[in-house]
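S.K.: below is the sequence, then the predicted model.
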Amino acid sequence: MRMTISLSQNRTLIAGLSKAEKRSRDWIVFLPESAADFQTGSRSELVRLIGRGLAAHFNFLTINKPGVGPRKVDREAFERSFRRHYRVKDALAAMKAVIPPGDRIYLVGYSEGAYLAPEIARLDRRVMALAMIGGGTRGWLKEELSNARPREKAAVQRKIREIQKHKTSTEKWMAFSYATWHSYREDRTLEALKKLRRPALAILGSRDRTIDLKSTLNDLKRLAERKPIQIEVLPRCGHSFNGHWAPVGRALREFLRTP
C-alpha cells in the first residue's frame, strides 16, 4: 500500500506500508539511506530485513524521501528536502499519519537513516527501541575531515570553510549540496543518544570508510557503559553491507526479541 503524506512547505512524500496478517500494534519503521530507490513497504521487503518468522508479528512502514517516486526521482523536490531538520520532521509526520496512537514503533535506520533514528526516537514516545545500521555519531563535515588522508586535510578544511560561507548553496561536493552538508554539520546524533532512554542497537562494518568509525565506536562504547546500547561490528564489512545482510538480519532478530 502507498500513502502520500503532506509535509510542511507544500512538500510530500510517499510512504510504503503493509500490515501483518494477524492484527498487530507493533510496527517496524524503516528509515533508508540517502540514495535509496523507491521502497514499497511490502512484506517481502520486511522479510528480507528481519526474516519471515519475526516479520509475521509486525506491521511495516518505510518512509521514502520527498521526490522519490515509484518510477522516477524529482531531483528538485529531493534536493529541497535533503536537510536534516526536514528529514526528522518528515519522518515524524509520516509516523503520525500512518501509525495509530498507542501502537508501538521499532525504528530501523540505515546509513542516513541511522544518523536520524536517535533524534526521531526522542521525539515520538511510541518508539520502543531503535537499530542503527551503518550510521556514525558525529557531524558529516567532521567525519570527512577525520577520514581524509594527511595530504587531503588542507583541501578538505578549505572546502568546509567554503561550505560554511555558502551554507544555502546547492553547489555540490561529493554528490551532496553545500546546504545538505551544512545541515548535517552538528553532532546531533551523539547528542540525541546521550539523552535517549530506549534500547538501541548499532550495527557497523569494520571496513566502513564512509563514517568516522573510530569516533563512532568510542562514542558508543562510552554511552553503553550507562545506557542500553548494544554494538555489533561485522568483520570485513564496508558501508554498503553487500554480502553481509544475513548477519545484519540475525542481529536485528535477536535485538527485536529482547526490548
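M.R.: In hand now; what should we look at?

S.K.: C-alpha from now on. contacts and neighbour counts both.
M.R.: OK.

S.K.: got the residue ranges for the helices in this protein?
M.R.: Listed in chain order, the helices of the chain (DSSP state H) span 43-50, 52-55, 75-81, 84-98, 112-123, 140-147, 153-165, 178-183, 188-195, 213-224, 245-256.

S.K.: dump these to TSV, plus distance to Gly16 and mean neighbour count.
M.R.: Listed next are those as TSV, based on distance: least, Cα to Cα, whole Å; neighbours: other Cα atoms under 10 Å:
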stretch	distance to Gly16	mean neighbour count
helix 43-50	10	18
helix 52-55	16	15
helix 75-81	17	15
helix 84-98	10	18
helix 112-123	16	23
helix 140-147	28	19
helix 153-165	34	15
helix 178-183	25	22
helix 188-195	25	18
helix 213-224	31	16
helix 245-256	20	17
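
S.K.: also this one, for the comparison:
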Amino acid sequence: MKKAGYIFLFLLLHGFMAVGQIFPKSFFEHYQLSTKKTKSFDIYVTKPVAKGPKPLLIYLDGSGNYPIEYKTKSGRYSTSIAMNIGRYAKDYYVVIISKPGTPFSDSLQYSHSGRAFYPENASYKELYSLDWRAETASAAIDFLVKKGDVDKNKIIVMGYSEGSQVAPKVAVLNKKVTHVVCFVGNALNQLYDFMIGARLQAYSGKISAEEGQEIVDSLYREYAKIYENPTSVTENWYGESYLKWSSFTQTTPLENMLKLHIPILYVAGGRDNNQTILDMDYAKLEFLRKGKKNLTYKVYPNADHYFQEEKVVDGKVKKTDRLDEAHQYAIDWINANHQTERTPTTAK
C-alpha cells in the first residue's frame, strides 16, 4: 500500500483522545460487575450530590484500550471521555466503563517514533468486541436500576466515536433505555469508510486513481482474511484483532438504529477526517425511506471529529471549540424529547 494510504488509515484508526476536564477516581463510586459473557468489568458512577432518584447516563468512549485517565509524556493528565462529566453530575448518574483489563488511571508509553500507546493485556485481546461493550453497558444499567435511586423514565446511552457504534446495540439489548445519542460514529460497515476515504483522496487529486484502486484492492484482501477467521484474537489488522473488526461490522449501527422506536440523536462533524460524513448522511436517508420519525440528525458543518472548527474570517483563521456545546445540545435534546410513557424499544 502506498504511503498516502498508510497516512489515511492512521487518521481513521486512531480513536478519540480528549484533553479535557479531569476528574479523579474519588469522584466516582466504583463497582466491579461480572456476567458469564463479559467476565468481570469495572464501572464508575458519579457520586450523588443530593438525595432522590436521578436519570442514568451511560457514556461510552471511543476506540482503543486507553485508561479512562492517562498521563502523557509531558506529565499532563488527559482522559478518554469527551464529555465534561462534572457539568452534569448534579442532575445525572453518569456512568463510564473501563475497557477489559484496563485500569482507571495509568501512564501512556511511547514508541521510538514518539507515538503514544498503552500496552494490551490478555483480557483486552480475548474480550474486546462490540458484543462485550454492549453487554457490559446493558448489565451496568440492570445493576444500577436494581440498586435504586434511578429515574427509569430517563435512561440514556450516549456514545462517542466507536462508542457511537455501540450505543444503538445497547438499546436493542436493554428495553430500559429511553434515549440514544451517537456522536461522530459510522452508520454503515466501518470497513467501508476506509474505502470511501481512498476514493475521496483519488477524486481530490491527493493520490492518483491507480493508487486509490490499489488501496481499495488491498483493503478487500485484508477484509477477506478478517471474515474468513472472524473470532481470531491472535490475528490483527492495524492494531486490533480480527474479533474486534468482525464483531463491529457483522451488524451495522444503522441496522440497530432502525430496530428502535425510542428517540435517537445522531451528531456529525462536516469536516470530520476520522469519520466521513458521507457514511453518516445515509442514516437520515434510510429513516426517511422507511418512514421512521424517531431520528434527529444534527450536523456541525465546519467541525472535525473533536468538534473543533477552523473558519477564515476577514482573512484570518478563527478557531472555535464546540465540544461542550455539542454535548449541551444533546442534553437539551434529551429534555425536549422526554417521554413519561415508554414506547416499544425494538421493532416487531
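M.R.: Received, thanks. Keep in mind it's a predicted model, so treat the numbers as computed, not measured.

S.K.: care to give me the TM-score?
M.R.: The TM-score (TM-score structural alignment, normalised by the length of structure 1) is 0.86; 253 aligned residues with a Cα RMSD of 2.5 Å.

S.K.: about what we covered before: now tabulate the helices of structure 1 in TSV and tack on distance to Ile14 of structure 1.
M.R.: Shown next, in TSV, are the helices of structure 1 (distance: least, Cα to Cα, whole Å):
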stretch	distance to Ile14 of structure 1
helix 43-50	16
helix 52-55	22
helix 75-81	12
helix 84-98	9
helix 112-123	16
helix 140-147	26
helix 153-165	31
helix 178-183	21
helix 188-195	25
helix 213-224	31
helix 245-256	25
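
S.K.: how about the contacts made by the counterpart of Leu92 of structure 1 in structure 2?
M.R.: Here Leu92 of structure 1 is matched to Ser138 in structure 2, going by TM-score structural alignment. Shown in contact with Ser138 of structure 2 (Cα atoms under 8 Å, 6 or more residues apart in numbering): Val170, Ala171, Leu173, Asn174.

S.K.: ditto for Asn337 of structure 2
M.R.: Counting by Cα under 8 Å, 6+ apart, Asn337 of structure 2 makes contact with Pro263.

S.K.: which residues touch whatever residue of structure 1 lines up with Ala268 of structure 2?
M.R.: Correspondence of Ala268 of structure 2 to structure 1, assessed by TM-score structural alignment: Leu204. Going by Cα under 8 Å, 6+ apart, Leu204 of structure 1 touches Ile133, Gly134, Gly135, Ile231, Glu232, Val233, Leu234, Cys237, His239.

S.K.: farthest-apart pair in the residues you listed, please.
M.R.: Using Cα to Cα, the contacts of Leu204 of structure 1 span at most 15.6 Å, a distance reached by Ile231 and His239.

S.K.: out of the contacts of Leu204 of structure 1, which end up buried?
M.R.: The neighbour count (16 or more other Cα atoms under 10 Å) marks Ile133, Gly134, Gly135, Ile231, Leu234, Cys237, His239 as buried among the contacts of Leu204 of structure 1.

S.K.: related to what we said a few turns ago, which of the contacts of Leu204 of structure 1 fall in strands?
M.R.: Among these, the ones falling in strands (DSSP state E) are Ile133, Ile231, Glu232, Val233, Leu234.

S.K.: about what we covered before: and the contacts of Leu204 of structure 1, which is closest to Phe58 of structure 1?
M.R.: Ranked by distance to Phe58 of structure 1 (Cα to Cα), those are led by Ile133 at 19.3 Å.

S.K.: contacts for stretch 52-65 of structure 1, please.
M.R.: Counting by Cα under 8 Å, 6+ apart, the neighbours of stretch 52-65 of structure 1 from elsewhere in the structure are 13-22, 24-32, 36, 38-43, 46-47, 78, 81, 91, 94, 253.

S.K.: at 6 Å what do you get?
M.R.: If you take Cα atoms under 6 Å, 6 or more residues apart in numbering as the criterion, stretch 52-65 of structure 1 is touched by 14-20, 26-31, 41, 47.

S.K.: also stretch 164-182 of structure 1?
M.R.: With contacts defined as Cα under 6 Å, 6+ apart, stretch 164-182 of structure 1 is touched by Phe82, Arg83, Ile163.

S.K.: which residue lines up with the first one in structure 2?
M.R.: When structure 2 is aligned by TM-score structural alignment, the residue opposite Phe82 of structure 1 is Tyr128.

S.K.: excluding sequence neighbours, find me the nearest residue to its match.
M.R.: Leaving aside its chain neighbours, Tyr128 of structure 2 sits nearest to Lys244 (6.2 Å; criterion: Cα to Cα, 6 or more residues apart in numbering).

S.K.: quick one: what's aligned to that neighbour in structure 1?
M.R.: Match for Lys244 of structure 2 (TM-score structural alignment): Thr180.

S.K.: over to Met195 of structure 2?
M.R.: In structure 1, Met195 of structure 2 lands on Leu145 (TM-score structural alignment).

S.K.: and that match, how far is that from Asp212 of structure 1?
M.R.: Distance of Leu145 of structure 1 to Asp212 of structure 1, computed by Cα to Cα, to the nearest Å: 9 Å.

S.K.: go on, Leu204 of structure 1?
M.R.: For Leu204 of structure 1, the distance to Asp212 of structure 1 (Cα to Cα) stands at 11 Å.

S.K.: try Trp27 of structure 1
M.R.: Relative to Asp212 of structure 1, Trp27 of structure 1 is positioned 30 Å away (criterion: Cα to Cα).

S.K.: quick one, which of the two is more surrounded?
M.R.: Neighbours were counted for Trp27 of structure 1 and for Asp212 using other Cα atoms under 10 Å; Trp27 has more, 26 against 21.
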